[in-house]
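Asks: what follows is a predicted protein model with its sequence.
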Amino acid sequence: MNPYVLMILISSLGLGTTLTFASSHWLLAWMGLEVNTLAILPLMAQQHHPRAVEATTKYFLTQATAAAMILFAATTNAWATGEWDINNLTHPLASSLTIMALALKVGLAPMHFWMPEVLQGLGLTTGLILSTWQKLAPFALIIQMAPNTNPMLFTTLGLLSTLIGGWGGLNQTQLRKILAYSSIAHMGWMIIILQYAPQLTLIALGVYILMASAAFLSLKMASATKMSTLTAAWSKSPILASTTALALLSLGGFPPLAGFLPKWMVLQELTKQDLPATATIMALAALLSLYFYLRLCYAMTLTIYPNTTNASTPWRTYTTQSTLALALMMTLALGLLPLAPSVMALFA
């Protein structure tokens, strides 16, 4: 892609998210979401592959449906209350419809069906943008609407997302689909605690972005898109295979890695709110996710690619890709747990 076109598209992504962050009027927030969607579509279709075009079309139709629902809900609220303010979405029908539309935008269950298929048709870099940056603007609106929304709706969405995200990734062999179900499960952890402690939602979102960035960049460095490809990772680069396995375990919430931090805090807050059954279900759903991460780690570190030669592996070559972003994200994704008190003080 032309560097100038790429710069314009990336700038438009930032503009759309910033516009949604800064707006208190529903039309401006809706406009920011639409700029975000339109900016990522050329990035998704740049491979000129039928699968990429199919994924782009599915994503566009899904996001257009969600945008229409948001506009309809905002109009309904304006008709009922006479206000376009985001914080004053007091009409029950409008608030519930808007939350469902935003859940469709970020891929929360049961509106998650588009996400694995779309992510499977994209490159790892575009998939990283879709899994991280594209969730910021809808989550900003969900956080603003949380005080005026039925708490049972958040609990239902959170439990369904963690269960389906864990269950759906069990029988997958495509890495991008596994990361898509991982994203659905992590969204559930963020949304279920939003009504009780919004700062924990921000912590969970920030840590997830770091972990997902480390995982996507690692797989891009290893040129791996299927589980069978991971079996050659140790022969190519033992250090990269080791750090990628640790990043995947961090995504699963394995202590003492950084991914354990948000899960620990969320379970602690749920028990404080006298919700032991909900906390138990969330913890068991986390074990489902941890299982398919362990499958990937087993394929990377304990499996050797079939090899008939006795010579040293001939394909171990030096990469020309930049490793600065990967090193930074990997360090943060693995070592944030000791900074837990500082992180909590920052968001308190």
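Replies: Perfect, I can see it now.

Asks: please count neighbours and contacts with C-alpha atoms only from this point.
Replies: OK.

Asks: if I read this right, Thr98 contacts Ile70, doesn't it?
Replies: Yes - counting by Cα atoms under 8 Å, Thr98 touches Ile70, with 5.2 Å between them.

Asks: ok, the residue nearest to Pro92 when sequence neighbours are not counted - contacts?
Replies: Spatial nearest neighbour of Pro92, chain neighbours left out: Thr149 (7.5 Å); criterion: Cα to Cα, 6 or more residues apart in numbering. Contacts for Thr149 were tallied using Cα atoms under 8 Å, 6 or more residues apart in numbering; they are 92, 95-96.

Asks: pasting the second one now:
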Amino acid sequence: MTPSLLLFSSSVMMGTLVSMSSSNWLYLWMGMELNLLSFIPIMAHSHKLQETMGSIKYFMIQAIGSGLMLTAGVVSMNPHATSNQNITSCMFIMSMCLKLGTAPYHQWLPHVMASLPWSTCLLLATWQKISPLVMLMFITPSKMMYMVLITAALSAIVGGTGGLNQSQMRALMAYSSIGHMGWMLAALSLSNKMSIIYFSVYVLITSSLMVMFMKTNTMMSQMSNSVIPSKIVLFYLIILMFLSLGGLPPFLGFIPKWLVIFMLTEENMVGVLIMLITGSVINLFYYFTMMFNFMLTPQQNLLTQMPPLWPAVLTSAVTVAPVLTLL
């Protein structure tokens, strides 16, 4: 790691910590701006055209979100604007959802992630979501949680349907992140602890999966036969991580989803629950599609090493997965 990347990475972490520990609107805004202005050079450090364009898109969207957040904070502190509290709360929730990339403010996220390397995608999908989530937890009024639930349901559906037409892995992971953000927002409207648990499991699975993708790209650049056995092990681990990310029982990703389903059932939020489960089932569908593509692509040397049992196992899993998820 170069000294400049180390400096900007430290500033990104410091900006997030400042936002999480502040009790003043100005300090919240300063922390998020420090995080943004430090993350832009990390995105564009290789000087490639697509990464530069992605960093410009990300800067514009985040600047709009910060402006909305600061405007909502200034208006809420005006003693003569008590009748407009609902409007300021809506502005604040919109700004945080824009920064998180949830539906219906999600259009920028697949384009930006598709233009970045896996290491930067990892930061964008995990660390950059901490500050907006924490601010939604502690600032959103309880009477505005219905807006958060609507956003959660839309994100789950968009995250599922948007990934069906994607052939690029990074864009597909972006839609997967949108779908999981729907589950996180649904958990946030019920319990902050439940949202933290879901986010922690999501970060663990997504980080492991993206690190494996980075490792796979490195190994694919080597053509010696000595790395083929390790490729097979890595391939199997990627399959397991996809199943866990989709929430298929009995993998790790199913546990927080099961807890969210239980809590929504207790609160009789059946409509939101049905939309969340529908989006999760669609996510599972294109996860299995990706795994079939991995196994059936003739250019991959892994196919010659695959046991013949795997296609039958995955075919049966595709049939059983929606039923198990609904249970």
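Replies: Received, thanks. In this text the structure is predicted, and so the values were computed from the model without any measurement.

Asks: circling back to that earlier point, among the contacts of Thr149 of structure 1, which one lies nearest to Ala52 of structure 1?
Replies: Ser96 (32.6 Å; Cα to Cα).

Asks: map the closest one across to structure 2 for me.
Replies: Aligned by TM-score structural alignment, Ser96 of structure 1 pairs with Cys90 of structure 2.

Asks: other residues contacting the strand or helix carrying that match?
Replies: Applying DSSP states H and E as the criterion places Cys90 of structure 2 in helix 85-100. Defining contact as Cα under 8 Å, 6+ apart, one finds that helix 85-100 of structure 2 is touched by 61-62, 64-66, 68-69, 72-73, 75-76, 103, 105-106, 129, 132-133, 135-136, 140-141, 144, 147-148, 181.

Asks: kindly confirm my reading that Pro255 of structure 1 is in a strand.
Replies: No - counting by DSSP: H, G, I helix; E, B strand; the rest coil, Pro255 of structure 1 is not found in a strand; it is coil.

Asks: now do the same for it: its match in structure 2.
Replies: Taking TM-score structural alignment, Pro255 of structure 1 has Pro249 as its aligned residue in structure 2.

Asks: and what of His112 of structure 1?
Replies: Using TM-score structural alignment, His112 of structure 1 pairs with His106 in structure 2.

Asks: for its match, which residues are in contact?
Replies: 98, 178.

Asks: how close does it get to Ala114 of structure 2?
Replies: When distance is defined by Cα to Cα, to the nearest Å, His106 of structure 2 is 14 Å away from Ala114 of structure 2.

Asks: coming back round to it: in ChimeraX, how would I select just the buried ones from the contacts of helix 85-100 of structure 2?
Replies: Only the buried members of the contacts of helix 85-100 of structure 2 enter the following ChimeraX selection, criterion being 16 or more other Cα atoms under 10 Å:
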select :61,62,65,66,68,69,72,73,75,76,103,105,106,129,132,133,135,136,140,148,181
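
Asks: quickly find the element holding the residue lying closest to Leu9 of structure 1 once chain neighbours are set aside.
Replies: With Cα to Cα, 6+ apart as the criterion, Leu9 of structure 1 has its nearest non-adjacent residue at 5.3 Å, and that residue is Ala39. In this structure, Ala39 of structure 1 sits in helix 26-44 according to DSSP H and E.

Asks: which elements pack onto that helix?
Replies: helix 3-22, helix 50-81, helix 136-145 (3 or more Cα pairs under 8 Å, 6 or more residues apart in numbering; DSSP states H and E).

Asks: next, the angle from that helix to helix 136-145.
Replies: For helix 26-44 of structure 1 against helix 136-145, the angle by axes from the mean of the first three to the mean of the last three Cα atoms, to 10 degrees is 150 degrees.

Asks: and helix 26-44 of structure 1, how far from structure 2 on average?
Replies: In the superposition with structure 2, the average deviation recorded for helix 26-44 of structure 1 is 0.6 Å (mean Cα distance after the TM-score superposition for structure 1).

Asks: what's the matching range in structure 2 for that helix?
Replies: The aligned range for helix 26-44 of structure 1 is 25-43, by TM-score structural alignment.

Asks: for the matching stretch, which outside residues touch it?
Replies: Contacts to stretch 25-43 of structure 2, defined as Cα under 8 Å, 6+ apart, come from residues 5, 8-9, 11-20, 22, 51-52, 54-55, 58-59, 62, 66, 69-70, 73-74, 116, 120, 131.

Asks: drop anything exposed from those.
Replies: Buried members of those, counted by 16+ other Cα under 10 Å: 8-9, 11-20, 51-52, 54-55, 58-59, 62, 66, 69-70, 73, 116, 131.

Asks: hmm, back to that, take the helices and strands packed on helix 26-44 of structure 1 and write them to a markdown table, including distance to Leu275 of structure 1.
Replies: Below are the helices and strands packed on helix 26-44 of structure 1 laid out as a markdown table (distance: least, Cα to Cα, whole Å):
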| stretch | distance to Leu275 of structure 1 |
| --- | --- |
| helix 3-22 | 32 |
| helix 50-81 | 31 |
| helix 136-145 | 21 |
